[in-house]
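**Q** okay, sequence plus prediction incoming.
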Amino acid sequence: MIRFLLAATVVLAIGTARPTSAEEPGTESISLFGEKTLKIPAAWQRTRPQSSIVEHEFLIKAEDTDDAPSARITLMAAGGDVQANIDRWKTQFIGGDPAKQKTEQLTVGDWTVHVVDLSGKFKETVGGGPFSGGKVVERENYAMLGGILVHPEGRKYFIKVTGPVDLVKAQRESMIRMFDALKD
């Protein structure tokens, strides 16, 4: 019985990502709590999640070579207080232009979306994520574009793009466009 439940969970988790259409090769859709669907930008390349808490992970590269700089994109349901999460994200950066560190709140349909722009020297925890206590590597000229999507009933979904500043900033418009799916 336990094996059946585990297998069913894996099938359901994998089944939430599916191609959108033949007109957009490589694009996918992600289900939000079985109610809304976000269309993933075609440039985002699916990759295996580096952490077990991440539901979906993608990469975006500056160019199509193996050693090209890339940004990591993670998507997952999450909990906790919105401001506490934003504050934690801010502690992952040192320096940067204070005028460019911003948070904005959008209302999209009956959802609330918090968009967070951060940049500076990123303190990346290697080997398991921010709570693992692993080695910290400082990455110069990095940025994070974060989205906290708050369901009308309070459930939360996180989308984070983290990587070299220019690469992350170039994803802002695509990410904001993804949120249009929450209007329906």
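**A** Received it, and whenever you're ready, just let me know what you need.
**Q** all contacts plus neighbour counts: C-alpha atoms, from now on.
**A** Fine.
**Q** mind listing what's buried in stretch 70-83?
**A** By 16 or more other Cα atoms under 10 Å, the buried positions in stretch 70-83 come out as 70, 71, 72, 73, 74, 75, 76, 77, 78.
**Q** what's the closest of these to residue 145?
**A** residue 73 (9.3 Å; Cα to Cα).
**Q** roughly how far apart are the closest one and residue 62?
**A** Between residue 73 and residue 62 the computed distance is 14 Å (Cα to Cα, to the nearest Å).
**Q** doesn't residue 128 belong to a strand?
**A** No. Residue 128: not assigned to a strand; according to DSSP: H, G, I helix; E, B strand; the rest coil it is coil.
**Q** I'd say it and residue 53 touch.
**A** No. Counting by Cα atoms under 8 Å, residue 128 does not reach residue 53; the two are 9.6 Å apart.
**Q** which stretches of the chain form strands?
**A** For the chain, applying DSSP state E gives strands covering 17-19, 28-32, 36-40, 45-47, 56-61, 70-78, 93-94, 102-108, 111-126, 135-150, 156-164.
**Q** pick the most buried one from these.
**A** Mean neighbour count (mean count of other Cα atoms under 10 Å) peaks for strand 156-164 among these, with a mean of 22.
**Q** then this one, side by side with the first:
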Amino acid sequence: MIRTACVALLCLVASVAVADDKAPREVALADGALIFTAPAGWKSVEPANRIIEHELAVPAPDGKAEGAARLTIMAAGGSVQANIARWVGQFRGTEGGADRSAAKTEKLDINGMPATLVDLSGTYLDSPRGPFGPKVERPDYRLVGAIVETKGEGVYFFKLIGPEKTVETGAKRFREVIATLRKK
């Protein structure tokens, strides 16, 4: 009887945990001062490093793990232009170097907060071991990012990066995510 009750409880807890990612959910940033809505199917995961405040796994269109993208969210310093230049420098253009003209930018207003949307494609020079580790070339990658200048909470960076096909599929939802960012 106790064993059956424990198994039933475990199944209930597991089903609730799985259901969590199947519905949109609010995520708090800046110790609860900011909130955004994470879309259904985009799973919250352990951030890749301590700088990242929140990270979401974005599934590939075919559902395979190797085609997944990630959405990282963090507060940081530096000007909008300096950060765009840094992001451009993480990509190699067709001529071998960073192609600053390849970055598409767009100014937005997100619930009263100025934001800059950035869109880049090419070979991503990933640094999985940090900025001083070896670079890993990831061809056919895309970055869609938003630099949001919040009121009182600093500058927030939303960065969707991954294989071109996955980011292409997720770009519309990314815009929907950043449109939900608001002060609590």
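**A** Right, received. Where do you want to start? None of these values were measured; they are calculated from a predicted model.
**Q** now the TM-score, please.
**A** Remark: TM-score between the superposed chains equals 0.76 [TM-score structural alignment, normalised by the length of structure 1]; 160 aligned residues with a Cα RMSD of 2.6 Å.
**Q** I'd say residue 107 of structure 1 and residue 113 touch.
**A** Yes. In this structure, residue 107 of structure 1 is within contact of residue 113 by Cα under 8 Å, at 6.2 Å.
**Q** mind listing what the residue most central in space within structure 2 touches?
**A** For structure 2, the residue nearest the mean C-alpha position is residue 71 (1.5 Å; Cα atoms, centre = their mean). Applying Cα atoms under 8 Å, 6 or more residues apart in numbering to residue 71 of structure 2 gives the contacts 55, 56, 57, 58, 158, 159, 160, 161.
**Q** and if you look at residue 75 of structure 1?
**A** Residue 75 of structure 1 neighbours (Cα under 8 Å, 6+ apart): 54, 55, 56, 57, 157, 158, 159, 160.
**Q** for those, which ones persist in structure 2?
**A** Under the criterion both residues aligned by TM-score structural alignment, their matches' Cα atoms under 8 Å, the contacts of residue 75 of structure 1 that remain in contact after alignment to structure 2 are 54, 55, 56, 57, 157, 158, 159, 160.
**Q** can you list the residues that contact the longest helix along structure 1?
**A** Ranked by residue count under DSSP state H, the longest helix found in structure 1 is helix 2-15. By Cα under 8 Å, 6+ apart, the list of residues contacting helix 2-15 of structure 1 from outside reads residue 55.
**Q** figure out how far that helix is from the centre of its chain.
**A** 23 Å (Cα atoms, centre = their mean, to the nearest Å).
**Q** can you check stretch 40-55 of structure 1 too?
**A** With Cα atoms, centre = their mean as the basis, stretch 40-55 of structure 1 stands 8 Å off its chain's centre.
**Q** now stretch 101-121 of structure 2
**A** For stretch 101-121 of structure 2 - counting by Cα atoms, centre = their mean - the centre lies 14 Å from the chain centre.
**Q** what sits up against that stretch?
**A** Here stretch 101-121 of structure 2 has contacts from 80, 84, 88, 91, 93, 140-151, 164, 178-182, using Cα under 8 Å, 6+ apart.
**Q** which part of structure 2 lines up with stretch 45-54 of structure 1?
**A** The aligned range for stretch 45-54 of structure 1 in structure 2 is 43-52, by TM-score structural alignment.
**Q** picking that back up, what do residue 128 and residue 53 of structure 1 both touch?
**A** With Cα under 8 Å, 6+ apart as the test, residue 128 of structure 1 and residue 53 reach no residue in common.
**Q** turn the strands of structure 1 into a markdown table, columns for distance to residue 173 of structure 1.
**A** Converted to a markdown table, these look like this (distance: least, Cα to Cα, whole Å):
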| stretch | distance to residue 173 of structure 1 |
| --- | --- |
| strand 17-19 | 21 |
| strand 28-32 | 17 |
| strand 36-40 | 12 |
| strand 45-47 | 17 |
| strand 56-61 | 14 |
| strand 70-78 | 15 |
| strand 93-94 | 22 |
| strand 102-108 | 14 |
| strand 111-126 | 12 |
| strand 135-150 | 11 |
| strand 156-164 | 12 |
